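1. Task: produce atomic coordinates for the following.
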Amino acid sequence: MKTVRNLLFGTALLLAAGAAAQNPASYFMEGSILRSQLNPAFAPKRGYVNIPGLGGVDVNVSGNLSVDRILFPRDGRLVTLLDQSVSASDALTGLEAVNTAGSDVRVNLIGFGAYTRDGKHFWAFDLTARANVDGTAPYELFDFLKRGTSTAIRDIGATADSYIEAGLSYSFPLLNDRLYIGVRGKFLLGMARGRLHYDRFDATMDEDRWMIDARGTFDITSARLGINTKIDGKGEAYYKPEDITLRPTQPVGYGFAVDLGAAYDILPDLQASLAVNDLGFIAWGKGHNRTAVSAKELIFTGMEVDANGTKAQPRFDLDVLKFQPSDSRSVTRMLRASVNAGIEYKLWRRKIGLGLLYTARIWEYDTLHDLTASVNFQPIGWFTLTGSYSMIDNRGHAVGLALNLCPGWINFFIASDVILAKHTKQFVPVKQNRMNLTLGLGVPIGPRSRRCERAWTAAE
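-> Below you'll find the model as predicted:
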């Protein structure tokens, strides 16, 4: 039982920690150097050179559970929903039929961009380290562990990958500067990946026995991959995830992706935009891959009874995370693509912008749909303050704040949607099921943008 509880607790923390796409508050901020990451048709007001490691740090988590659905206060301490002091009704009330979450972390290592002489064509190069994690756990698994009732459990899993992204982007005007098209080509160096998935985990508990029927697969790819294989009582080789060590010191996968974007001025102060990002794949080499399967049909008949004659859960380790090695294979995985569609209207001589952004993020186990409304206040050209409100997949909401400063000597951007939320001491939101933090720091270079000249002239 210890193994199952550890697996579930780790999955629950992933689902509740809930940081997949960049902060939506930056989408309509004209001065932000990170804006073009959401739509390659966009560009900052000047060229830039990012501060290595600080040019773009982006941490995002989204899911359909919040911390207050996983951790409960009991007698002055916090316990998980699996604790005996938490009733089954309290533990299960906030759970969905399918509980999913995903995390995306990006760190810009090198970044620079500049306008051409006409101030309208823009190109940029960025080298970024990325890591993604997402997972799923069905309601039936939590229900079984709390109530002990027989149930058929399907699709428990988690995936993770990390890679280096080298991207070259270019955007240019058409239709007398009313339409801007942007393209970013990205060469990908896969560093490590893994996938754990149980398509079946049927559990039954009767008066005199406990039965488990589990079928799962596990595979991992990385350089310098070490596995401490053991031999069971039947003479068969096996290992568990904790028996694996890896040091991703070199690429073991290669791929390509593209971002496509467009921005069209319907009116001088009304702009619609659309982008599709991360259309691509990484092919992971067979030589650095290890694959294993788990097929368990376990029956336990021993039960413990306390002094009052009350039946307790049996003390045993189900060993469902024991995997038998199988033939290694090459793996090709698609990236987690996303779609951004926005519309913005400028007011008060373009000093105030009202924006509406729709975002779809395609994960391994689910697709999340968010709608974000924002108000952008730009009293002077180098200062922008944004407030946003996001409705997350009809299951939650988030209030965000963002600040962008781009005078002649620095370009600084920071945004988060947990500033106004109730949060723990570790700054993890308690009731909010999304968290993001974005930070960017760069040095402006080259000529200023002339993209807005037509719109500003028309507005005046």
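2. C-alpha only now, for contacts and for neighbours.
-> OK.
3. And the strand of greatest length in the chain, what's buried?
-> Assignment by DSSP state E gives strand 179-205 as the longest strand of the chain. Neighbour-count burial for strand 179-205 flags 179-198, 200-205 (criterion: 16 or more other CA atoms under 10 Å).
4. now do stretch 415-426
-> Buried-residue list, stretch 415-426, by 16+ other CA under 10 Å: 415-419, 421.
5. and if you look at stretch 65-73?
-> By neighbour count on 16+ other CA under 10 Å, the buried set for stretch 65-73 is 65-72.
6. Flag every buried residue along stretch 135-147.
-> Within stretch 135-147, the residues that count as buried by 16+ other CA under 10 Å are 135-146.
7. buried set for the lengthiest helix in the chain?
-> In the chain, with assignment by DSSP state H, the single longest helix is helix 2-17. Buried residues in helix 2-17, counted by 16+ other CA under 10 Å: 4, 8-9, 11-17.
8. and for whatever helix or strand comes next after it, what are the contacting residues?
-> Using DSSP states H and E, the helix or strand that follows helix 2-17 in sequence is helix 35-38. Identification of contacts with helix 35-38 by CA atoms under 8 Å, 6 or more residues apart in numbering yields 22, 26-29, 42-44, 275, 277, 340.
9. Next, the structure of the following sequence, for comparison with the previous one:
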Amino acid sequence: MMSGKRRYTVLRSVALLMLMVCPALTGQSPMSTYFMETIPQVRQINPAMMPRANGFYTLPGIELMVGSDLSFSNIFQDKGGEWVSPLSRRFDYDKLYRATGKVFNVNEQTTVDILGFGFRRGRDYFSISYSIKGDLNAGLPRDLFKVTEKGFADGSVFDFSTLRMKTQLYKEINIGYAREWNDKLNVGINVKPLFGMVAGMTDINRLELRTSREKYEVLVDGSIRVSAPVEITEGVPGEFPEDIEGRELEDSEMRAYLTGFRNPGFAIDLGAVYKFNDKWHFSAAVNNLGFISWKSDLNSLSFKGNYSFEGLELDGSNKDDLDDALEAIGDSLKSIINYSTGHGKFSTSLVPGIWLGAEYHLNHYMSFGFISRSMLQKNNFREDLNISANYKPYSFVSVNVNYSYCFNGANGLGTALSVLLGPLQIYAVADYAPVRYSNVIMDDSEFVMFPYQKQLNVRAGLNLIFGRHGNRNNPSIDFR
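-> This next block holds a predicted model:
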């Protein structure tokens, strides 16, 4: 049995990992990058935007993003200098429920740029790049917290139907083309062949638990699908498998995962830039319209039905008995719910994004921008707004300072900087940069935390730039 102190430590660790760590898991680039035309990676956001260079090579770079509807200060609360968890009797659940809806969402995304290049030819711009991407999208039901608030009291109904998780790791080849259609309009497209490496997803239509003194009733309808090197050891037919564990890979199998082209997919980005006049430019892009079809190393578990089992004698409202209650429920579910296994194909979608931008050019080296970014996924529509000042005083340096606001999410400052050292460009970009921190005392330990941080998006990397003073048709101003 897990002790109360250990339970407290585990809960804290899970929250720290969820809110502050960006694991290697399609990514939406930082909004700070959008008006940084000196950085070639701007073409990944809006394919109609042409980098301000005659040609470029992209060197390795990385992008990390983590976002959550809840911050550390929502899940843990400051009570007179001591932070308490939902397992504490001093925890204010009403405050927690005001911060989230029926489900709260967690999104974690990573992009690792391997290599790429691009060049301008007349009114056309061509580019190609190769990267490894991944994402994790999870929805956690609010009723999970009701378990710690009220326990398994008589007559309770817990609805976990909004529980979902999707994770995928894949390779992307980005083939980009942009054209100056005329003096006012640029259009662009990114065609992206995709090749999946590993994936897992849930498809839960119904998951409810109803309690009484006589019996507990479970109503369930859903499935879990994976494409990964795992082995399932089946036990009694119709009952939960005896064991699910990862399979050891031979060197040849590992190389196949890293370099193979199985699990094909396809995505597309579309973009346009309209130059209303010398001062005002408007732009729009739709990204990541695509999917991956998973065909290798397939396993699935499906379950459907209404089941009941003998009510527990434990007092669920007693926090010290929660572990016993959860373990007993888990054992009962394994023995009564009928599962079926399979190896069918399935597909996963990317996370589409819609970008709308407006930029006002004060002069050749100073502009102000506005961005709206919408991310579309099941039960998790996210809208971000961003205003920025973009300063390019010399051809070898550019700076962006901005402020972002996410509805029902975070708000905060961001920045971007690119510097040229000869042909070598170094750049770093950040949205929702953490600025408020606290010394958190918890479980007899003290550590530094950003307790109000809900989102963080950073990117950094290297490029080789040729024609750094701008393209031949639209040179930058250089004051040297």
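10. tm score of chain vs chain?
-> Between these two chains, after superposing, the TM-score reads 0.84 (TM-score structural alignment, normalised by the length of the first structure); 439 aligned residues with a CA RMSD of 3.5 Å.
11. following the longest strand of the first structure, which helix or strand comes up?
-> Assigned by DSSP H and E, the successor of strand 179-205 of the first structure is strand 210-222.
12. For that next one, name the packing helices and strands.
-> strand 179-205, strand 289-300 (3 or more CA pairs under 8 Å, 6 or more residues apart in numbering; DSSP states H and E).
13. So the counterpart of G116 of the second structure in the first structure: helix, strand or coil?
-> With TM-score structural alignment as the criterion, G116 of the second structure lines up with G111 in the first structure. Under the three-state scheme (DSSP: H, G, I helix; E, B strand; the rest coil), G111 of the first structure adopts strand.
14. check contacts around G111 of the first structure.
-> Applying CA under 8 Å, 6+ apart, the residues near G111 of the first structure are 48-52, 55, 124-127.
15. again, only this time at 6 Å
-> Each residue near G111 of the first structure by CA atoms under 6 Å, 6 or more residues apart in numbering is listed here: 49-50, 125-126.
16. got JSON lines for those, with distance to R315 of the first structure and secondary structure too?
-> Formatted as JSON lines, the contacts of G111 of the first structure follow (distance: CA to CA, whole Å; DSSP: H, G, I helix; E, B strand; the rest coil):
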{"residue": "V49", "distance to R315 of the first structure": "59", "secondary structure": "strand"}
{"residue": "N50", "distance to R315 of the first structure": "56", "secondary structure": "strand"}
{"residue": "F125", "distance to R315 of the first structure": "57", "secondary structure": "strand"}
{"residue": "D126", "distance to R315 of the first structure": "53", "secondary structure": "strand"}
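17. closest to T457 of the first structure among those?
-> V49 (29.5 Å; CA to CA).
18. what about the strands in the stretch 51-200 of the second structure?
-> Assigned by DSSP state E, counting those that start in this stretch, the stretch 51-200 of the second structure shows strands spanning 55-68, 77-79, 82-84, 103-121, 124-141, 157-159, 164-180, 185-211.
19. quick one on the thing from earlier: among the helices and strands packed on strand 210-222 of the first structure, which comes closest to W382 of the first structure?
-> So among those, strand 179-205 is nearest, using CA to CA, at 22.3 Å.
20. By how much does that closest one deviate from the second structure on average?
-> For strand 179-205 of the first structure, the mean deviation from the second structure after alignment is 1.6 Å (mean CA distance after the TM-score superposition for the first structure).
21. just the angle between that strand and strand 156-174, please?
-> Strand 179-205 of the first structure runs at 170 degrees relative to strand 156-174, counting by axes from the mean of the first three to the mean of the last three CA atoms, to 10 degrees.
22. residue ranges of the helices in the stretch 301-450 of the second structure, please?
-> 322-336 (DSSP state H, counting those that start in this stretch).
23. Which residue ranges of it form strands?
-> 339-342, 346-349, 353-361, 366-375, 382-394, 397-406, 411-421, 424-431, 438-442, 445-449.
24. Buried ones in the second one, by neighbour count?
-> To tie it back to what came earlier, the one meant is strand 346-349 of the second structure. Buried residues in strand 346-349 of the second structure (16+ other CA under 10 Å): 348-349.
25. Could you give the residue range in the first structure aligned to that strand?
-> Residue span in the first structure matched to strand 346-349 of the second structure, by TM-score structural alignment: 331-334.
26. from the chain's centre, how far out does the matching stretch sit?
-> Using CA atoms, centre = their mean, to the nearest Å, the mean C-alpha position of stretch 331-334 of the first structure is found 18 Å from that of the whole chain.
27. how many neighbours does the alignment partner in the second structure of F377 of the first structure have?
-> Superposed on the second structure with TM-score structural alignment, F377 of the first structure falls opposite Y391. Residues near Y391 of the second structure, counting by other CA atoms under 10 Å, number 19.
28. Excluding chain neighbours, what is closest to Y391 of the second structure?
-> Once flanking residues are discounted, Y391 of the second structure sits nearest to M366: 4.8 Å by CA to CA, 6 or more residues apart in numbering.
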